[in-house]
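J.: Here's my sequence, what's the structure:
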Amino acid sequence: MEPTREQVRAAPKVLLHDHLDGGLRPATVLELAREVGHELPVGPDADAEALGTWFAEAADSGSLVRYLETFDHTVGVMQTAPAITRVARECVEDLAADGVVYAEVRYAPEQHVEQGLTLDEVVAAVQEGFDQGVAAAQANGTPIVVRQLLTAMRHQARSMEIAELAVAWRGRGVAGFDIAGAEAGFPPTRHLDAFEYLQRENSHFTIHAGEAFGLPSIWQAIQWCGADRLGHGVRIADDITVKDDGEVELGLLASYVRDKRIPLEMCPASNVQTGAATSIAEHPIGLLTRLRFRVTVNTDNRLMSRTSMTDEMTALVEAFGYGLPDLRWFTINAMKSAFLPFDERLAIIDGIVKPGYERLISG
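T.: Prediction:
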């Protein structure tokens, strides 16, 4: 039986791909913008609802480049330590309220230094907010574990600096590294020195690949850069042929990704907005799930997509008829793929995820 939305919300969920600067509450953007004098596109008298609608409509263009432009107005209000800490705290509170029990939240420290913060101070401000949010969630009876992923922008030249920052903060709240930004014209191999450094340091990293650009981006991320996970990876479907009789043939790259169990951080709502998929029902996640790739479900940018983990999973239930066992499979996939030590991953799977789904399935 298909689960209800209430059951999906109650289910323990694991989130690997969520951008801090893409998940602000509209009301928070308004308040912070007024405090710092940042001009918003909706005018000074707009309310939170109107601003939330603007973000969703501006992001719903079918273009990744246009989608990324909306971040000017979230990053713009996240330039002081108190603002960053507030956003980080609210992020954790919102995820915990949605039933997320483990999350890796990413952001680019280099985008938050316009008013004089150092990179180290940015990371510290985020961690302070995460700590506050975790404490609040625990007090509310919705415990959550949250880790940072530090992102370098692929069109800039600070990836080595951010990689060193991620290693310096390892064990203090930072779980790994990422690169993000427009893919076309900015291949991951431009940052090969950073990835080689991270590998020497035994550090984890994911790479945005296979979202707006095709198979070459995925191939470089894996075979040249050594990515542990693929951010989105939706275009791996380009290497899969479904014949008229239903027979499926995998190309060499798709076979490699599946055989090596390389996790795909799939973000259905966002992929539809940016044109990486035509609709949820036509999203390659259905085929990739049927072929048992290491598929995970994620939100990407909760503000721009007006989404949550409950929304994402409910949409998949409606599109593909998934049941609670399928949602449990996505969740365990994600927890297995998390940048946490093995024993900590296992504790969450055996102590939280499996019992949580068992209660819903049996009761």
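J.: Please count neighbours and contacts with C-alpha atoms only from this point.
T.: Fine.
J.: just the helices in the stretch 251-363 of the chain please.
T.: All helices of the stretch 251-363 of the chain, identified by DSSP state H, counting those that start in this stretch, fall at 252-259, 268-274, 285-290, 309-320, 324-337, 342-348, 354-362.
J.: List the contacts of Thr331.
T.: Each residue near Thr331 by CA atoms under 8 Å, 6 or more residues apart in numbering is listed here: Pro12, Lys13, Val14, Thr296, Val297, Val353.
J.: again, only this time at 6 Å
T.: By CA atoms under 6 Å, 6 or more residues apart in numbering, Thr331 lies in contact with Lys13, Val14.
J.: Likewise for Met160?
T.: Contacts of Met160 (CA under 6 Å, 6+ apart): Ala194.
J.: please redo it, this time with the cut-off set to 8 Å
T.: Met160 touches His191, Asp193, Ala194, Tyr197, counting by CA under 8 Å, 6+ apart.
J.: Selection in ChimeraX covering whichever of these are buried, please.
T.: The buried residues among those can be selected in ChimeraX (16 or more other CA atoms under 10 Å) with this line:
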select :191,194
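J.: Narrow the contacts of Met160 to those in strands?
T.: Applying DSSP state E to the contacts of Met160, no entry is found in strands.
J.: what would the contacts of Met160 look like in a markdown table with distance to Ala221?
T.: Below are those laid out as a markdown table (distance: CA to CA, whole Å):
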| residue | distance to Ala221 |
| --- | --- |
| His191 | 10 |
| Asp193 | 13 |
| Ala194 | 12 |
| Tyr197 | 15 |
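J.: Also this sequence, please, to line up against the first:
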Amino acid sequence: MSTVDQDYQLPGGGANITALPKISLHDHLDGGLRPQTIIELADDIGFALPASEANALGTWFAEKSDSGSLVEYLKTFDLTTAVMQTEAGLTRVAREFVQDLAADGVIYGEIRWAPEQHLARGLTLDQTVEAVQAGLDAGVDDVQSAGKTIRVGQLVSAMRHADRGLEIAELAVRHRDAGVVGFDIAGAEAGFPAGKLREAFDYLAKNFFPATVHAGEADGLESIRGALFDGRALRLGHGVRIAEDLVLESEDGDNSYVSLGPVAQWVKDREIALELSPQSNLQTGAIAQWGNDLIDHPFDILYQLGFTVTVNTDNRLMSNTSLSKELFLLSEAFGYDLTDFEVFQLNAASAAFLSLEEREDLADQITEGFGRA
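T.: Just a heads-up that it's a prediction; the model follows:
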């Protein structure tokens, strides 16, 4: 059973959203475990949980994550990472992760995680990456055996509050031909700018290795500036607070006129993808300055202004969500239809850390799939 075992249709009985081909760019491995898997893996290592039944444990995660604080939100990961400290645990979680993506219609997924958080039981950094890749490969084989197709890649994350940035960057590059497609920094954002890991980003740039950076979630424009300047980010992890650089100039009837500050203009003009995660942004308080409901999310204004917006889940377990559910909720809030959904997926295809030819192939799959809807 996956985190969210439900098909979603466009409001009003429209097309089946779950069946549409989709691309997932921002999805954390340790945020997408099945509750039953956590229970079984915890039992194997004697780790105590707050609930012993899958539905109750899933509810616990959802309630604890809906705090309005990224710091509190991140505390729920103590449970998931605890059961991901062995090769068997990492491989099983990664395999099921791919199965669940495919069940939600995902045809390409980039799966991010921080190897340095999985060393408590003696694994080396390289062993953790290899264990996850074994699971991803097995998951892809499972999906293909079921008559579907999916591609996946690892995004190796360094924890921004730790002092292992260069080491993790070297790890990512070392496995670039064995499943790792990009680099990320994650964890507490405020107080830990990308510039603290400048040495790692310099190394990545010298090796022509792509990076996305968590920025504009728990911190504002300076964090985004750092991601772009120090991190050479090709995408922004969340990036929702780029909306702080928008200025409402005037309103004329049903029309609003907005000007863009220099950071927002740069991100828009360079088509730097925003990895927006609507429900997670509500849970962590990332959009609190604009409101507390999905209708208040800057997603729509960013989309209407021409930013390269993509839709993501962030953490399917914590947000009790799926990519299809996120699209469904956006449609309810903003009236989006298949045409909008296709734009979001084509944006994600163009931003994927793949070769040009592979990205073009993904775009063709999206167009063909939406054409059949």
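J.: So which of the helices of the stretch 251-363 of the first structure is nearest Val29 of the first structure?
T.: Closest approach to Val29 of the first structure among those is made by helix 268-274 (20.2 Å; CA to CA).
J.: circling back to that earlier point, and the helices of the stretch 251-363 of the first structure, which is most packed in?
T.: Among the helices of the stretch 251-363 of the first structure, helix 268-274 has the highest mean neighbour count (mean count of other CA atoms under 10 Å), at a mean of 25.
J.: what stretch of the first structure does stretch 104-115 of the second structure fall on?
T.: On the first structure, the counterpart of stretch 104-115 of the second structure by TM-score structural alignment is residues 98-109.
J.: ah, wrong one, I meant stretch 172-191 of the second structure
T.: Against the first structure, stretch 172-191 of the second structure falls on residues 166-185 (TM-score structural alignment).
J.: Run through who's touching the matching stretch.
T.: By CA under 8 Å, 6+ apart, stretch 166-185 of the first structure touches 64-65, 68, 104, 106, 127, 146-155, 159, 162-163, 188, 198, 201, 203-209, 211-213, 217, 339-340.
J.: try it again with 6 Å
T.: With contacts defined as CA under 6 Å, 6+ apart, stretch 166-185 of the first structure is touched by 147-154, 204-208, 339.
J.: can you give me the helices for the stretch 1-150 of the second structure?
T.: All helices of the stretch 1-150 of the second structure, identified by DSSP H, counting those that start in this stretch, fall at 35-45, 54-65, 70-75, 77-82, 87-103, 125-145.
J.: quick check: angle from the helix or strand that the last one is followed by to helix 125-145?
T.: To tie it back to what came earlier, the one meant is helix 125-145 of the second structure. Where DSSP states H and E defines the elements, the next helix or strand beyond helix 125-145 of the second structure is strand 151-159. Put simply, strand 151-159 of the second structure runs at 150 degrees to helix 125-145, going by axes from the mean of the first three to the mean of the last three CA atoms, to 10 degrees.
J.: Strand 151-159 of the second structure vs the first structure, average offset?
T.: Superposed on the first structure, strand 151-159 of the second structure shows a mean distance of 0.3 Å to its aligned residues (mean CA distance after the TM-score superposition for the first structure).
J.: Can you spell out the matching residue range in the first structure for that strand?
T.: So strand 151-159 of the second structure sits over residues 145-153 in the first structure, by TM-score structural alignment.
J.: Make CSV out of the contacts of stretch 166-185 of the first structure and add neighbour count and distance to Glu39 of the first structure.
T.: Shown next, in CSV, are the contacts of stretch 166-185 of the first structure (neighbours: other CA atoms under 10 Å; distance: CA to CA, whole Å):
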residue, neighbour count, distance to Glu39 of the first structure
Arg147, 22, 31
Gln148, 25, 29
Leu149, 28, 29
Leu150, 26, 27
Thr151, 28, 26
Ala152, 28, 26
Met153, 21, 24
Arg154, 23, 27
His204, 23, 38
Phe205, 25, 35
Thr206, 27, 34
Ile207, 29, 32
His208, 27, 30
Phe339, 25, 37
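J.: could I get those residues as CSV with distance to Arg5 of the first structure?
T.: Formatted as CSV, those follow (distance: CA to CA, whole Å):
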residue, distance to Arg5 of the first structure
Arg147, 27
Gln148, 29
Leu149, 29
Leu150, 32
Thr151, 33
Ala152, 36
Met153, 36
Arg154, 37
His204, 34
Phe205, 33
Thr206, 30
Ile207, 31
His208, 30
Phe339, 29
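J.: Can you tell me which of those residues is nearest Ala59 of the first structure?
T.: His208 (18.0 Å).
J.: The aligned partner of Phe205 of the first structure in the second structure: what's it in contact with?
T.: Aligned by TM-score structural alignment, Phe205 of the first structure pairs with Ala211 of the second structure. The contact partners of Ala211 of the second structure, taken as CA under 6 Å, 6+ apart, are Gly182, Phe183, Asp184, Ala233.
J.: Identify the farthest-apart pair in those residues.
T.: Longest span within the contacts of Ala211 of the second structure, CA to CA: Gly182 and Ala233, 10.7 Å.
J.: Thank you kindly, that will do.
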